[in-house]
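>>> I would like the atomic coordinates for the input below:
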Amino acid sequence: MFSYPVVRTSFLFLAIALAGLLVADIAITTSDPWQDLGRFFLGVATPNFFSTEGLATALLRTVSFAFVGVALGSFFGFLLSLVYHSLPVRVFCAFIRAIHELFWALIFLQFFGFHPLTGVLAIAIPYAGIFAKVYSEILEEADPEPARLLPPGTGTLSRFLFARIPDSWAQIRTYTAYRLECGLRSSAILGFVGMPTLGFYLEASFSQGLYSDAGAMLILFYVLIATLPLWVRPKLVPLYVAASPFFLGDGLPIVWGNVARFFTEDIVPAPLRNGEGMTELSAWFGDLMVNEALPGIWNTVVLTQIALVATGILSLLAFPLISRHFGGPVRRTSGHVLLVIARSTPEYILAYILLQLWGPSMLPAVVALALHNGGIIGHLIGQQTNKVQLRPDAPVGFARYSWELLPRIYRPFLAFLFYRWEIIMRETAILGILGIYTLGFYVDSAIQNIRFDRAMMLILITALLNIGVDALGRYIRRRLALQTMPTC
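So this is what the prediction gives:
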């Protein structure tokens, strides 16, 4: 039910987003955006599945990078979850998951080059931090009763293996399967920084105006995601994980001297590297903050807040599409298809497409973030409404929506929304690589200019900003007595 703190918080975030719209750049700059959009949809409706020779290889490598990266992330995440109660471990995990996969890829590209290790580590490292957090919460919520039934003198390891793991296994398996779907999206967008996955060919097709080719790639990706339950069976997962490293492709040999130089010289702030004093270091840091960090932070925060509220509005409009309390089976099936497409399309790919059609501004980023995250939350809330039992004489239409269902799901809706706040912030920062003036834009510019010291400092600032938003989201959920960890 609604309460004054919940309503007040909702209107506060709405007011912040409206204020952000006043200062945000949301213009459409292309000469004929609707004609371009029409050509794109025509390309999707008339896909060309046989034009790109490397498409099958790209799909195979997209899957392979996802399996290897997620497998490594889940393995090390599980080990970290066992000691997650330690403050240093929690801080470490929060830091590595706060840096987006594309930022990790940009870092590793500087010394590993286009080696498969770049893509694998770019997925595995942030996912290890995510897995550690979620696995630890799942293990903590395990029923303690089975452990009490074990014989006296049973060791700690035996208690863990025979009591806690069996009780938590279903949730661990479900969440890991969900992260595999996320891993496929992460693997696909690695192509935008040069890795041989689906995003590489998608970007090439768009840059040449080959919309039918791009449409074919998107359709294949949707089919890949939608059919996951059919081909990813528990008994086959070990086989997939064992075979995937052999399909990652080859790369140039790693020059370990470049790795050492990157960490000992390249990322060291220029004044320290040149033997200058604290005065020069202070001037270097001040220039970085004034000309790059602060503008990037401002645009990242503004875009995040607009996208967060847009996500919320879209979620509330979307959940009736799959709710059994509105319409019949045909409408719900159509709604499921629309939400699957929305949540299966990575924000980065969707923003890239819209930028090509509408021109550079914040508008494509807002729409991309809102569609993807709104599809996810709309699906989860719609599923919750299907469990709600209404009276036979319950009102219909808008009255049913506003008086019967919305008050019952609004608090879970806010819990999901604030839980995804930090995720929206991470994506907002990385969208700067596409030319939007968020922190990712300045990171990418520094790397292009071979100023790795500035790039690493900006990535650190991005991570701290994400950690701060995550902490603020948890604080708001606690104050409003919302569910701390929404169940997917």
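
>>> Going by C-alpha atoms from here, please, whenever you check contacts or count neighbours.
Fine.

>>> Excluding chain neighbours, what is closest to residue 256?
When the adjacent residues along the chain are set aside, residue 256 lies closest to residue 111, with 7.9 Å between them (C-alpha to C-alpha, 6 or more residues apart in numbering).

>>> Would you confirm that the one you found contacts residue 263?
No: applying C-alpha atoms under 8 Å, one finds residue 111 not in contact with residue 263, separated by 9.6 Å.

>>> Do a quick rundown of the helices in the stretch 301-450 of the chain.
Secondary structure of the stretch 301-450 of the chain by DSSP state H, counting those that start in this stretch: the helices cover 329-344, 347-358, 362-385, 397-399, 406-419, 421-430, 439-448.

>>> Here is a second sequence; please produce its structure as well for comparison:
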Amino acid sequence: MFQSPTVRTSFIFLAIALVGLLFADIAITASNPWRDLGNFFFGVVTPNFFSNEGLMTALLRTVSFAFVGVALGSISGFLLALVYRWLPVRILCAFVRAIHELFWALIFLQFFGFHPLTGVLAIAIPYAGIFAKVYSEILEEADPEPGRLLPPRTGVISAFLYTKIPDCWVQLRTYTAYRLECGLRSSAILGFVGLPTLGFYLESAFSQGHYSDAGAMLILFYVLIATMPLWVKPKLLPVYILGAPFFLGEGLPIVWSNVGRFFTQDIVPSPLRGEEGWAGMGAWLGDMFVNQAMPGIWNTVILTQVALVATGIIALLAFPLISTHFGGPVRRTSGHVFLVIMRSTPEYILAYILLQLWGPSMLPAVVALALHNGGIIGHLIGRQSSSIRLRSDAPSGLSRYTYELVPRVYRSFLAFLFYRWEIIMRETAILGILGIYTLGFYVDSAIQNIQFDRAMMLILITASLNIGVDVLGRFIRRKLALQTMPTC
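The predicted structure follows:
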């Protein structure tokens, strides 16, 4: 059935998650969570699309930030992909993509303030690292044969433009379109730190108990994502990209003296700014590690491992919803709609909603991460399972699922799961801004207390943790000889 190393690895991660549950805070602390959940769903089915005059402006700015940020990220990433074989470039890209967009936004807010540049750079910088990695992999897999057929004196640039680009164009375009969808989700959640995108109005609606307003915003966001193939056309992209900067808003003017002070004073460790000097660095680092870094790392790792296994369980349960080997067209269409909602809802927004309904604990974060990532993997595995041909005498129902399909897709499922591991870690850290005691909680607390030196150190620790998990995930995939990830 399964190869023994694959089975052992699965059970090891399951055991780690079960042990993590013993230390995780997954209690529901709301006084009447079912009533609140019912009110929320009632608001979703009775949306109020006309209550907020700024709603359409927020949607327009959400799209604008996404287009400008993704455009800058893709251009920068493409240029970096050309020299990605250099170790310093790979290290730089790994570092910038290991820091979540909200962390970048929190950094830029300290010296750019609520200026459009804050949101644009918060998306563009990590996306540049992601694009560089994926673009370089796509270019490396290009067929070398056309290059050998060129005349001997053909220049390097001409050879690149006439051989590699045509061969990789479809993959590059497909991945960029997928990343634009991710950019819309990233742009939406920037509103939770004060930028004028959808998240800002969603948070305001929830804090005031206006569930019908919040439901309208979520529905419009789902429609925006679902209709992308209709309004994101290649011929219209230049119009969108050139026009988007004019709809970002003006914001407050940038005080450039604040920028200089941030880099020369604010992020310098406090002992080095005072009389203690290097002699006080040991005590400063020790206090930060004991009281902030270690608790944050512990909770981040626990939450990540529990969410990773929960993601796997949901993905395995969800993929039959769209597989052609189960049910008819109506059921599969309903399954597609359900998975679109799951994977289109940003983890941050879903966790925020569940926190309002269930109270502060790790449970909303686990459910949010598992639903979003499980929806993504379930969709990919469901599509893959549909391409499998079964025997005419193959069993049906549960036996078909258990004995025919799961064994055939399980290795691909694990590959996708370990690919998402680092992404789940990134999201787990940032969910601390909502009040869950992961690394993001301590980063946000340090910023609120104007301790930017501690905040930057904690962000560096978060990036290092994400890079470590990414390396470990790659090692496990290589060790188990799991299939290479598709570009999307």
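
>>> tm score of chain vs chain?
With the length set by TM-score structural alignment, normalised by the length of the first structure, the two chains reach a TM-score of 0.99; 488 aligned residues with a C-alpha RMSD of 0.6 Å.

>>> mind listing what the residue nearest to residue 256 of the first structure touches?
254, 255, 256, 258, 259, 262 (C-alpha atoms under 8 Å, 6 or more residues apart in numbering).

>>> Three-state assignment for it, please.
Of the three states, residue 111 of the first structure takes helix according to DSSP: H, G, I helix; E, B strand; the rest coil.

>>> what about it, distance to residue 105 of the first structure?
Going from residue 111 of the first structure to residue 105 of the first structure by C-alpha to C-alpha, to the nearest Å gives 11 Å.

>>> do residue 176 of the first structure as well
Residue 176 of the first structure sits 22 Å away from residue 105 of the first structure, taking C-alpha to C-alpha as the criterion.

>>> More neighbours: which of these two?
For residue 176 of the first structure versus residue 105, the count of surrounding residues by other C-alpha atoms under 10 Å is larger for residue 105: 24 against 19.

>>> wait, that one sits on residue 118?
Yes: in this structure, residue 105 of the first structure is within contact of residue 118 by C-alpha under 8 Å, at 5.9 Å.

>>> Can you tell me how far the residue sitting nearest the centre point of the second structure is from residue 270 of the second structure?
The structure's the second structure has its C-alpha centroid closest to residue 423; by C-alpha atoms, centre = their mean the separation is 5.8 Å. Per C-alpha to C-alpha, residue 423 of the second structure is found 32 Å from residue 270 of the second structure.

>>> Which of the contacts of residue 111 of the first structure are buried, as a ChimeraX select command?
The ChimeraX command for the buried members of the contacts of residue 111 of the first structure (criterion: 16 or more other C-alpha atoms under 10 Å) is given here:
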select :258,262
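
>>> Make CSV from the contacts of residue 111 of the first structure and add distance to residue 356 of the first structure and secondary structure to it.
CSV is the format used below for these (distance: C-alpha to C-alpha, whole Å; DSSP: H, G, I helix; E, B strand; the rest coil):
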residue, distance to residue 356 of the first structure, secondary structure
254, 35, coil
255, 37, coil
256, 38, helix
258, 36, helix
259, 36, helix
262, 34, helix
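
>>> ok, now which ones touch residue 268 of the second structure?
Taking C-alpha under 8 Å, 6+ apart, one finds residue 453 in contact with residue 268 of the second structure.

>>> Tell me the counterpart of it in the first structure.
Alignment note (TM-score structural alignment): residue 268 of the second structure maps to residue 268 of the first structure.

>>> Cheers, nothing more for now.
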